[in-house]
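Chemist: quick one, structure for this:
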Amino acid sequence: QAHDYNVFLCNTDEIAEAEIRNLNSLAAQGVDGIITLATHMGQAAVTTFLDEYEGIPLVMVNSTIHHPQVSVVRTNNFRGSQIVVEYLVQKGHRSIGMLTNVGVRHIQTNRALGFQEALSEHGCRYDMIVAEAPTMDGGYQGTKELLQKYPEITAVFTYNDLMALGAIRACHDQGLRVPDDIAVMGFDDTHPGAMSIPSLSTVRIDTFTIGRESMLRMLALLNEPNQTFPPINLDVQLVLRESA
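Modeler: So this is what the prediction gives:
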């Protein structure tokens, strides 16, 4: 608003086809630039879009897309998973399972890779992973599967806070007390996690800073369309509450 721009918001429900459809619709309406969040679109789809709409700046949050018209803002999801594992191992956990997002994208991959690398460095098993929908129900069903496959697990780390809330409920229904019998940790630091019982230990992502830096980068691209800018990398923070 301070720079006299209007903002249009589009929801795609994390469906790649809907993302492409919305990108084309926005570009056809003559928008000055587009910011995408955690896209499922691949390199080929983005390249095809930008070949058709040459000159429109695109800021992509948590993306690995490489293109002269694309500027990237990303959080350190890899490091976020590492600090979770380091904390849990320090607390004495050696058998840690993870619930990942059944969808495949950069943000999910880096969270899983950080988890696996950190466990490997500590000499722990790192393949106790189940993929589910990134929802409370997905967390519930995924945790039941984890506990059935790997009953030795003493901690569960989830792709996001919603899955962690489902995990806590699944543990309760299995007769396990959180955190006395099993620890649960999420990712994102959303409000429901802070209000749950037990309150959720998680990794904080500064969503305000993500939005601000994305818009500042877009303004820079609009002011200097021929300039190439390096990626913006944002840190994450461990938030310890009652669940771990």
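Chemist: contacts, neighbours, all on C-alpha from now
Modeler: Fine.
Chemist: now the helices for the chain?
Modeler: Assigned by DSSP state H, the helices in the chain fall at 16-28, 43-52, 77-90, 106-121, 136-149, 161-173, 191-195, 207-223.
Chemist: list the buried residues of the third one.
Modeler: The neighbour-count check on helix 77-90 (16 or more other C-alpha atoms under 10 Å) flags Asn77, Phe78, Arg79, Gly80, Ser81, Gln82, Ile83, Val84, Val85, Glu86, Leu88, Val89 as buried.
Chemist: report all helices and strands that it contacts.
Modeler: helix 106-121, strand 202-204, strand 237-239 (3 or more C-alpha pairs under 8 Å, 6 or more residues apart in numbering; DSSP states H and E).
Chemist: so which of the ones you listed is the most packed in?
Modeler: By mean neighbour count, with neighbours taken as mean count of other C-alpha atoms under 10 Å, strand 202-204 ranks first of the helices and strands packed on helix 77-90 at a mean of 24.
Chemist: for that strand, packing partners?
Modeler: helix 77-90, strand 237-239.
Chemist: now render the ones you listed as a markdown table, adding distance to Val184.
Modeler: Converted to a markdown table, the helices and strands packed on strand 202-204 look like this (distance: least, C-alpha to C-alpha, whole Å):
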| stretch | distance to Val184 |
| --- | --- |
| helix 77-90 | 10 |
| strand 237-239 | 12 |
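Chemist: distance check, Met163 against Val73.
Modeler: 25 Å (C-alpha to C-alpha, to the nearest Å).
Chemist: again, but for Gly142
Modeler: Taking C-alpha to C-alpha, one finds Gly142 at 30 Å from Val73.
Chemist: if you count surrounding residues, which of those two has more?
Modeler: Counted by other C-alpha atoms under 10 Å, Gly142 and Val73 do not tie: Gly142 has more neighbours, with 26 against 23.
Chemist: quick one, what contacts the more buried one?
Modeler: Leu99, Val130, Ala131, Glu132, Ala167 (C-alpha atoms under 8 Å, 6 or more residues apart in numbering).
Chemist: quick check: the fourth one touching Gln108?
Modeler: Yep, that's Glu132 we're talking about. No. Using C-alpha atoms under 8 Å, Glu132 is not in contact with Gln108, being 11.6 Å away.
Chemist: for these two, list the residues in contact with both.
Modeler: By C-alpha under 8 Å, 6+ apart, the residues touching both Glu132 and Gln108 are Thr100, Asn101.
Chemist: and this one, please, so the two structures can be compared:
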Amino acid sequence: MGTGRVARRDAAVVRRDAAGLPPTSYAVLGLLAVADLPMSAVELKTRAEFSLRFFYWAPAVSHIRKELTRLAELGLVTATEVPAPRVRRTLVHEITDAGRTVLRNWLDDLPDDEPVVLKDPVLLRVWLGAQGDPDRIVRLLDQHLERTRAAIDDLQWGRRRAREMGLDNVPRLRHSRAVGDYVLRRLYAELANLTQLRDEITCRPTEPRPPTAGPPPLHEYDDDDDDGDRDGTSRSDEHTGTRG
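Modeler: A predicted model of the protein is given here:
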């Protein structure tokens, strides 16, 4: 398909140079590998919006172009100019055999103990909610609930579309399908958790604890059980051992 501007390079050299690639480079390689057809940066962005963004992130088109340039220089993707409807010409990219090898090596070499980093700005703001406007925190949760519902709708639409196109039984898409199902289950759980979190904040307000109070007790006990304490037992111990 046209003349790609990629020269063949020694496999060992490619592996060495690819050692410093960031995870997003492999995400772009993965999109091309799963699609298994030439795609432009805009098309890759669209694919990322319906897949990667639910569990990793969907890079901007400019970021994808930057990664494609890097991958092309390493010989991991081809870059070919083709006619386009809205512009005179555009670049489409396709993963090479070297690209598939590098992607496979990265998957095999991935450390088993690599930490999963969770950074949730919504939960961070809720955690600090006592320092600001409580009503603003509730509105923030409402907005996040709407975004979560919209994400569920997008995933459900994608599943229906895949069935219509006969992609739901394609063997090579089994893993991406399974991840999509996993993400959908996680989003439904997130929806339930967010709803419960909102209810807890709006219906069960608590007074802030003094900074010197330390962590709250695991159980709450009556304050008037001095008589029982004198002989080493409390009133609650006489019945159940503890209360709470």
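Chemist: how close are the two chains, by TM-score?
Modeler: Here the superposed chains carry a TM-score of 0.24, computed using TM-score structural alignment, normalised by the length of structure 1; 93 aligned residues with a C-alpha RMSD of 5.6 Å.
Chemist: redo the buried residues of helix 77-90 of structure 1 as a markdown table? Include distance to Thr207 of structure 1.
Modeler: A markdown table is the format used below for those (distance: C-alpha to C-alpha, whole Å):
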| residue | distance to Thr207 of structure 1 |
| --- | --- |
| Asn77 | 13 |
| Phe78 | 17 |
| Arg79 | 17 |
| Gly80 | 15 |
| Ser81 | 17 |
| Gln82 | 20 |
| Ile83 | 19 |
| Val84 | 19 |
| Val85 | 23 |
| Glu86 | 24 |
| Leu88 | 25 |
| Val89 | 28 |
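Chemist: can you tell me which two in those are farthest apart?
Modeler: Asn77 and Val89 (18.6 Å; C-alpha to C-alpha).
Chemist: ok, now how distant is Ile137 of structure 2 from Glu146 of structure 2?
Modeler: 14 Å.
Chemist: and these two? which has more neighbours close in?
Modeler: Between Ile137 of structure 2 and Glu146, counting by other C-alpha under 10 Å, Ile137 is the more crowded of the two (22 against 12).
Chemist: and the host helix or strand of the more buried one, what does it pack onto?
Modeler: Using DSSP states H and E, Ile137 of structure 2 maps to helix 134-164. With contacts taken as 3+ C-alpha pairs under 8 Å, 6+ apart, helix 134-164 of structure 2 sits against helix 121-127, helix 174-203.
Chemist: can you put the ones you listed in JSON lines and add mean neighbour count and distance to Ala151 of structure 2?
Modeler: Formatted as JSON lines, these follow (neighbours: other C-alpha atoms under 10 Å; distance: least, C-alpha to C-alpha, whole Å):
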{"stretch": "helix 121-127", "mean neighbour count": "13", "distance to Ala151 of structure 2": "16"}
{"stretch": "helix 174-203", "mean neighbour count": "15", "distance to Ala151 of structure 2": "8"}
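Chemist: make TSV from those and add distance to Arg65 of structure 2 to it.
Modeler: Below are those laid out as TSV (distance: least, C-alpha to C-alpha, whole Å):
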stretch	distance to Arg65 of structure 2
helix 121-127	28
helix 174-203	23
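Chemist: among the ones you listed, which comes closest to Leu31 of structure 2?
Modeler: Nearest to Leu31 of structure 2, of those and by C-alpha to C-alpha, is helix 174-203 at 10.3 Å.
Chemist: tell me the angle of that closest one relative to helix 134-164?
Modeler: 160 degrees (axes from the mean of the first three to the mean of the last three C-alpha atoms, to 10 degrees).
Chemist: please report how far Thr209 of structure 1 lies from Asp137 of structure 1.
Modeler: 29 Å.
Chemist: neighbour-wise, which of the two wins?
Modeler: Asp137 (19 against 11).
Chemist: which ones are touching that one?
Modeler: Met163, Gly166.
Chemist: and it, how close does it get to Ser120 of structure 1?
Modeler: 29 Å.
Chemist: next: Ala44 of structure 1.
Modeler: In terms of C-alpha to C-alpha, Ala44 of structure 1 sits 33 Å off from Ser120 of structure 1.
Chemist: same question for Leu162 of structure 1.
Modeler: Relative to Ser120 of structure 1, and taking C-alpha to C-alpha, Leu162 of structure 1 is found at 26 Å.
Chemist: now do Thr209 of structure 1
Modeler: 32 Å.
Chemist: for Leu113 of structure 1, same thing?
Modeler: For Leu113 of structure 1, the distance to Ser120 of structure 1 - C-alpha to C-alpha - is 10 Å.
Chemist: what's the closest of the helices of structure 1 to Val61 of structure 1?
Modeler: Nearest to Val61 of structure 1, of the helices of structure 1 and by C-alpha to C-alpha, is helix 207-223 at 7.5 Å.
Chemist: what comes up buried for that closest one?
Modeler: Using 16+ other C-alpha under 10 Å as the test for burial, helix 207-223 of structure 1 gives Ile210, Glu213, Ser214, Met215, Arg217, Met218, Leu219, Leu221, Leu222.
Chemist: if we can go back for a sec, so which of the contacts of Gly142 of structure 1 are in strands?
Modeler: Leu99, Val130, Ala131, Glu132 (DSSP state E).
Chemist: my guess is the second one contacts Leu147, does it?
Modeler: No. If you go by C-alpha under 8 Å, Val130 of structure 1 and Leu147 don't touch, sitting 10.3 Å apart.
Chemist: report how many residues lie close to Arg65 of structure 2.
Modeler: There are 19 residues near Arg65 of structure 2, going by other C-alpha under 10 Å.
Chemist: if I pick Glu67 of structure 2, what's in contact with it?
Modeler: Thr24, Ser25, Val28.
Chemist: identify the residues contacting the last one.
Modeler: Taking C-alpha under 8 Å, 6+ apart as the criterion, Val28 of structure 2 is in contact with Leu44, Ile64, Glu67, Leu68.
Chemist: switch to 7 Å and redo it
Modeler: For Val28 of structure 2, the contact set (C-alpha atoms under 7 Å, 6 or more residues apart in numbering) is empty.
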